[in-house]
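Chemist: need coordinates for the below:
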Amino acid sequence: MTEPRGDDRVLPLTRWVAIAIVPFLAVAAFLLFAFPERTGELFAWPIAPPLSAFLLASAYVGGIWFFIRVALARRWHRVKHGFPAVVVFAGALLVATLLHLDRFSQNLSFAVWMVLYVTTPFLVAVVAIIQRPHDPRTPDPVDVVIPARWRVALVAIGAAALTVGAVLFVVPALGVELWAWELTPLTARVTGAVLSLTGVVNAGLVWDSRWSAFRILFQAQLLSLLAIAVSLVGGRDALLWDRPMTPVFVVLIAGALVLYAVFTLRCEALTRRAAASVPSRV
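Modeler: This next block holds a predicted model:
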């Protein structure tokens, strides 16, 4: 007997995929944060300066939170908008890998990297397609409609991040010349892939105004932004202040962190107010 459509159910396959991905992200984030100078030995390829390693690790930090929440989710619509972002991110990293195979180390980490990125974008896409009919497109019993002004602002931020990410990916030479720290063509494309996450997630706000559909994703983005901000402080010696992009990037990260925090706290306050207005059942 088939499951009814629109039941908001998270399928067992979705949970198992999330559970399988988390350990890879956790190990990668640990190696990149703890041993940035030994990435050629311990990671899939040598990354310099450490800021590039930290940026990729920051994306993994948000991914860890997201996939843990997917594994524990009770409703599909609460995590659905993260899956297209993962497909684009992982797909971009696969393409970047194939374009720069000569840069990678011939070690176990590279073998794991290849297996992960050859399979993840396709597996996550299949899961998203299978799960798609399960979203009832209705709000949670206690939910908030994201105000239009916030949606416009966040979509604009996402579009800017996606545009910059696409330029870095397609024309990495611009990143090598202009970015806030030294990049190679490979790390320029990886940076572009990281920036795509915000763009694809925020694009969902164009057609979905349920806070419940973005709450987990903005928690993940906040964790990533916090990790990037801490990384910029820790890796500040690598910042090239003679490049105009450097102060712009630092200000944008700080501003995005504050804006996302204010937005999340505002939506949480509205949710609590909505919950308080719901009559309790005796």
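Chemist: going forward, measure contacts between C-alpha atoms and count neighbours the same way
Modeler: Will do.
Chemist: so which residue is dead centre in this protein?
Modeler: Compute the mean C-alpha point of the chain, and by Cα atoms, centre = their mean the closest residue is Leu197, 4.3 Å away.
Chemist: let's compare: structure for the following, please.
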Amino acid sequence: MMNTGSSVSLPLRLWFGAEVFFGLAAILSITIAPQDTASNFAWTIKPTVTAAILGAFYASVAPIFVLAMVARRWEMVRVIIWPAIVFTSVELAATWIHWDKFRVDSGSFMLWYASYLLPPPIFLALFLYQVRRQVTLPALEPMGKTLRLTLCALGCLFTLEGLYSFVRPEHFTANHAFEVTVLTARATAGWIVALGLMMVSMAWEGARERARIGSPFLILPLPLLFLQMSRFADEVDWSHPRLIAAFALFAATSLLGLWLAKGNWRSSLS
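Modeler: From the prediction side, this is the model:
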């Protein structure tokens, strides 16, 4: 009999649904109306373009959790888990470090706090449960060595940049194309880490059908960041070298995502 891998457990599927809820709440607030963070978000973000940038990342990652909800096999969603654990841990650390900046008596904050306090232990527990049940599944669409090395190299670059910016936020705040606070710099750094670890996780899996579900998170940041920043173009120095370099890196990431998205989606979701 053909080895079809192990199924996604019901608790993990339900938690993916919870992540979709958290993501939708963020999109309805900070993505759609970044100018209203004083009333619709966990803290007031200024300038508005930096809120819009965070909103772009929330919109970029949302599709992968929707896809994960409908995927049937654990091997096809495994690529998401460790990036999610590390990302939510980084955002939780930023919350604790800058506790005084948050509107802790607001419903928006409680939703924010729950969305980062709960995922690390829940994802870790569900990961360990799934690992005990998993079986060896050969790659249907093995990645070539060049693709794996490219994903690993670019992923490590993003991850290290994000971690350094979290530890030393002045690296991000002192010389950028727009003004940014230390808290927003650390929150953004978490997203850079998440994107980097997603690419490393894809390279580790070594199979395109297992990486495909994460490809929207590679494809979407470039167009969504440009769209969100364009809404508040007067707050951005479009000729700044760091912005140009960042867009070049996101362009490379988007191309990798488009390449990974090609192929048989049925094999990744069924």
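Chemist: what does the superposition give as a TM-score?
Modeler: With the length set by TM-score structural alignment, normalised by the length of structure 2, the two chains reach a TM-score of 0.89; 263 aligned residues with a Cα RMSD of 2.3 Å.
Chemist: host element of the residue nearest to the centre of structure 1?
Modeler: Per DSSP states H and E: Leu197 of structure 1 is located in helix 185-203.
Chemist: by how much does the helix or strand following that helix deviate from structure 2 on average?
Modeler: Later in the chain than helix 185-203 of structure 1, the nearest helix or strand by DSSP H and E is helix 215-234. Per the superposition on structure 2, helix 215-234 of structure 1 and its aligned residues are separated by 2.3 Å on average (mean Cα distance after the TM-score superposition for structure 1).
Chemist: relative to helix 185-203, how tilted is helix 215-234 of structure 1?
Modeler: Here the directions of helix 215-234 of structure 1 and helix 185-203 differ by 140 degrees (axes from the mean of the first three to the mean of the last three Cα atoms, to 10 degrees).
Chemist: and the helix holding Leu197 of structure 1, how far from the chain's centre?
Modeler: With Cα atoms, centre = their mean, to the nearest Å as the basis, helix 185-203 of structure 1 stands 9 Å off its chain's centre.
Chemist: tell me roughly how far that helix lies from structure 2 on average.
Modeler: Helix 185-203 of structure 1, aligned to structure 2 and superposed, deviates on average by 0.9 Å (mean Cα distance after the TM-score superposition for structure 1).
Chemist: what stretch of structure 2 does that helix fall on?
Modeler: Alignment of helix 185-203 of structure 1 against structure 2: residues 182-200, by TM-score structural alignment.
Chemist: tell me where structure 1 has strands.
Modeler: Counting by DSSP state E, structure 1 forms no strands at all.
Chemist: going along the chain, name the helices of it.
Modeler: Applying DSSP state H to structure 1 gives helices spanning 12-34, 39-42, 50-72, 82-99, 108-131, 148-170, 172-178, 185-203, 215-234, 245-277.
Chemist: pick the most buried one from those.
Modeler: Stretch with highest mean neighbour count among the helices of structure 1: helix 185-203 (a mean of 25; mean count of other Cα atoms under 10 Å).
Chemist: for that one, name the packing helices and strands.
Modeler: Judged by 3 or more Cα pairs under 8 Å, 6 or more residues apart in numbering; DSSP states H and E, helix 185-203 of structure 1 is in contact with helix 50-72, helix 82-99, helix 148-170, helix 172-178.
Chemist: for Glu209 of structure 2, give its distance to Asn264 of structure 2.
Modeler: Distance of Glu209 of structure 2 to Asn264 of structure 2, given as Cα to Cα, to the nearest Å: 8 Å.
Chemist: one more: Trp43 of structure 2?
Modeler: Separation of Trp43 of structure 2 from Asn264 of structure 2 (Cα to Cα): 42 Å.
Chemist: now do Glu19 of structure 2
Modeler: Taking Cα to Cα as the measure, Glu19 of structure 2 falls 25 Å from Asn264 of structure 2.
Chemist: ditto for Val8 of structure 2
Modeler: The gap separating Val8 of structure 2 from Asn264 of structure 2 is 20 Å, by Cα to Cα.
Chemist: now stretch 154-172 of structure 1: which residue numbers in structure 2?
Modeler: By TM-score structural alignment, stretch 154-172 of structure 1 lines up with residues 151-169 in structure 2.
Chemist: pretty sure Val200 of structure 1 contacts Pro84?
Modeler: Yes - under the criterion of Cα atoms under 8 Å, Val200 of structure 1 makes contact with Pro84 at 6.9 Å.
Chemist: check contacts around Ile244 of structure 2.
Modeler: Contact analysis of Ile244 of structure 2 by Cα atoms under 8 Å, 6 or more residues apart in numbering lists Trp238.
Chemist: structure 1: which residue goes with that one?
Modeler: By TM-score structural alignment, Ile244 of structure 2 lines up with Pro247.
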